[in-house]
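Participant: Sharing a model that was predicted from the sequence below.
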Amino acid sequence: MTKVLVLYYSSYGHTEQMAQAIAEGARSAGADVDIRRVPETAPREVAQNAGFKLDQSASVAVVDELPDYDAIIVGTGTRYGRISSQMAAFLDQTGGLWMRGALNGKVGAAFTSTATQHGGQETTLFSIITNLMHLGLTIVGLPYSFQGQMTLEEITGGSPYGATTIAGGDGSRMPSENELDGARHQGRLVAETAAKLSS
């Protein structure tokens, strides 16, 4: 059975919801899926004062477990058009895996959350994808087989480079059903691609 890791960082729960939808999609393709989050690096008092969602159910990831998976789907909210420092700190610890080629040939994908429609969705996805390509992963995006990203009927995330959501400037908007469907679609595609490559 194909093993998929959904690895994410979420300050306020938006990316966490997208991670759960990605996992649903991968499971619908028959994959064995684990959801893990990267460690919080902000001091606890700072995180609490900022209203971070600290009670997330996913267990904390360990770098050494990454080679156990056939596919790794990485998500984080944007920070000024790039990945969060928490995700960067975690990925910066993968040098040993890179040196050994431990992730070469695996499947990778990216998803993100931004405050606004043009607040770095695609640049953040590319920030993630750049890391994954250096680690030797083959990238799966969110192609236009997911027609939901073509809609003009509502404000929505979605990019050919990965599933996205828009949180709103005050963080009050949670992922829409269309955005969650995009995440499920991408999760399924990643699982299907990993299964084909490993057969």
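Facilitator: On my side now, so go ahead. Numbering: from 1, shown residues only.

Participant: can we go C-alpha only for contacts and neighbour counts from here?
Facilitator: OK.

Participant: Just give the nearest non-adjacent residue to Asn104, would you?
Facilitator: Closest residue in space to Asn104, ignoring its immediate chain neighbours: Gly136 at 4.2 Å, by Cα to Cα, 6 or more residues apart in numbering.

Participant: Assess the claim that that neighbour and Lys106 are in contact.
Facilitator: Yes: in this structure, Gly136 is within contact of Lys106 by Cα atoms under 8 Å, at 7.2 Å.

Participant: who's more crowded, those two?
Facilitator: For Gly136 versus Lys106, the count of surrounding residues by other Cα atoms under 10 Å is larger for Lys106: 21 against 17.

Participant: so who does the more buried one touch?
Facilitator: Residues in contact with Lys106 (Cα atoms under 8 Å, 6 or more residues apart in numbering) are 69-72, 136-138, 194.

Participant: so Glu24 makes contact with Gly187?
Facilitator: Yes: the pair Glu24 / Gly187 is scored as a contact, 7.2 Å apart, by Cα under 8 Å.

Participant: one more structure, for comparison:
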Amino acid sequence: MAKILVLYYSSYGHVEQLANAVAEGARAGGASVVDIKRVPETVPEQVAKNAHFKLEQSAPVATVADLEQYHAIVVGTPTRYGRMSSQMAAFLDQTGGLWARGAFNGKVGAAFTSTATQHGGQEQTLFSVIANLLHFGMIIVGLPYSHAGQMSVTEIVGGSPYGASTIAAGDGSRQPTEIDLAGARHQGELVAKTAVRLFG
């Protein structure tokens, strides 16, 4: 039965909200196990507190060894200058042993993100994650236009063919909209359906 991990990093809770929506969609898509885990914080605690990071999050902290037991991994990270966050990069950089053994070959991978602005590098960040997953040997699932909400031009929306996303505003005040969350749910459902087809 398909087991899915939603693995994320979130400084202010936007990516955390998307992670929960991805997991909701994955459960609806028929996955037998859907776990949500976050990568460790690397920012010194006092610095994080001064920057008002959301340090209390319900998801347990993942270890690299956790990754091998899943058939699909959906990676969520905020954008940092058009690329994945250093916290996520540091975590994925520790997977060399798993990569060398081919532990991810043929499994399903996907990405989602958040930026401060509409043109703040969402697609580039998704590609930075997807490139990592392709090096792992994973089969990539994006967010096709079957999520029609991403085509709206009447309001600010996240989403692209490469993955679900949201726009947080420079001060973090904008929260994911229902369209953004629907995109995350849809992507999670597609990941689950793909994993079920591949792994039962």
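Facilitator: Nice, thanks for sending it over. What you are looking at is a predicted structure, and each value in this text was computed from that prediction instead of being measured.

Participant: in the first structure, which spans are helices?
Facilitator: With helices called from DSSP state H, the first structure shows them at 14-28, 44-49, 85-91, 95-100, 121-134, 177-198.

Participant: Tyr12 of the second structure: neighbouring residues, count only.
Facilitator: 18.

Participant: Same question for Tyr8 of the second structure.
Facilitator: Look at Tyr8 of the second structure: counted by other Cα under 10 Å, it has 27 neighbours.

Participant: what about the residue most central in space within the first structure, distance to Tyr69 of the first structure?
Facilitator: The centre of the first structure sits closest to Gly75, judged by Cα atoms, centre = their mean, with a distance of 2.1 Å. Using Cα to Cα, to the nearest Å, Gly75 of the first structure is found at 16 Å from Tyr69 of the first structure.

Participant: before we move on, what about Thr138 of the first structure?
Facilitator: 13 Å.

Participant: give me the number of residues near Ala58 of the first structure?
Facilitator: Ala58 of the first structure, neighbours per other Cα under 10 Å, totals 15.

Participant: Would you check that it makes contact with Ala23?
Facilitator: No: counting by Cα under 8 Å, Ala23 is not a contact partner of Ala58 of the first structure; they are 11.9 Å apart.

Participant: overlap in contacts of those two?
Facilitator: What both Ala58 of the first structure and Ala23 touch, as defined by Cα under 8 Å, 6+ apart, is the set Ile35.

Participant: What's Tyr160 of the first structure aligned with over in the second structure?
Facilitator: No Tyr there; residue 160 of the first structure is Pro. Counting by TM-score structural alignment, Pro160 of the first structure lines up with Pro161 in the second structure.

Participant: Can you give me the neighbour number for that match?
Facilitator: Number of residues near Pro161 of the second structure (other Cα under 10 Å) recorded here: 16.

Participant: just Gln94 of the second structure next, same as before
Facilitator: Gln94 of the second structure, neighbours per other Cα under 10 Å, totals 13.

Participant: and it, what does it touch?
Facilitator: With Cα under 8 Å, 6+ apart, Gln94 of the second structure has these contacts: Val64.

Participant: and if we set it to 10 Å?
Facilitator: 63-65 (Cα atoms under 10 Å, 6 or more residues apart in numbering).

Participant: What number of residues are in the vicinity of the residue nearest to Asp181 of the first structure when sequence neighbours are not counted?
Facilitator: Of all residues not flanking Asp181 of the first structure in the chain, Ala21 sits nearest, at 7.5 Å (Cα to Cα, 6+ apart). Counted by other Cα under 10 Å, the residues lying close to Ala21 of the first structure total 23.

Participant: shared neighbours of Thr138 and Tyr69 of the first structure, anything?
Facilitator: 103, 106-107, 194.

Participant: Just give the number of residues close to Ala71 of the first structure.
Facilitator: Ala71 of the first structure, neighbours per other Cα under 10 Å, totals 31.

Participant: residues in contact with the residue nearest to Asp181 of the first structure?
Facilitator: By Cα under 10 Å, 6+ apart, the neighbours of Ala21 of the first structure are 6, 15, 27, 177, 179-187.

Participant: would TSV of those with neighbour count and distance to Gly96 of the first structure be doable?
Facilitator: Shown next, in TSV, are these (neighbours: other Cα atoms under 10 Å; distance: Cα to Cα, whole Å):
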residue	neighbour count	distance to Gly96 of the first structure
Val6	28	21
Thr15	26	27
Arg27	20	30
Glu177	12	39
Glu179	23	35
Leu180	24	34
Asp181	22	35
Gly182	30	33
Ala183	33	30
Arg184	26	31
His185	23	32
Gln186	31	28
Gly187	35	27
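
Participant: Out of those residues, which two sit at the greatest distance?
Facilitator: For the contacts of Ala21 of the first structure, the farthest-apart pair by Cα to Cα is Val6 and Glu177; their separation is 19.3 Å.

Participant: Verify the stated contact: Gly163 of the second structure with Leu143.
Facilitator: Yes: using Cα atoms under 10 Å, Gly163 of the second structure makes contact with Leu143 at a distance of 4.8 Å.

Participant: show me the contacts for Glu40 of the first structure.
Facilitator: Contacts of Glu40 of the first structure by Cα under 10 Å, 6+ apart are 9-11, 47, 52, 54, 60, 85-87, 89-90.

Participant: Many thanks, we can stop here.
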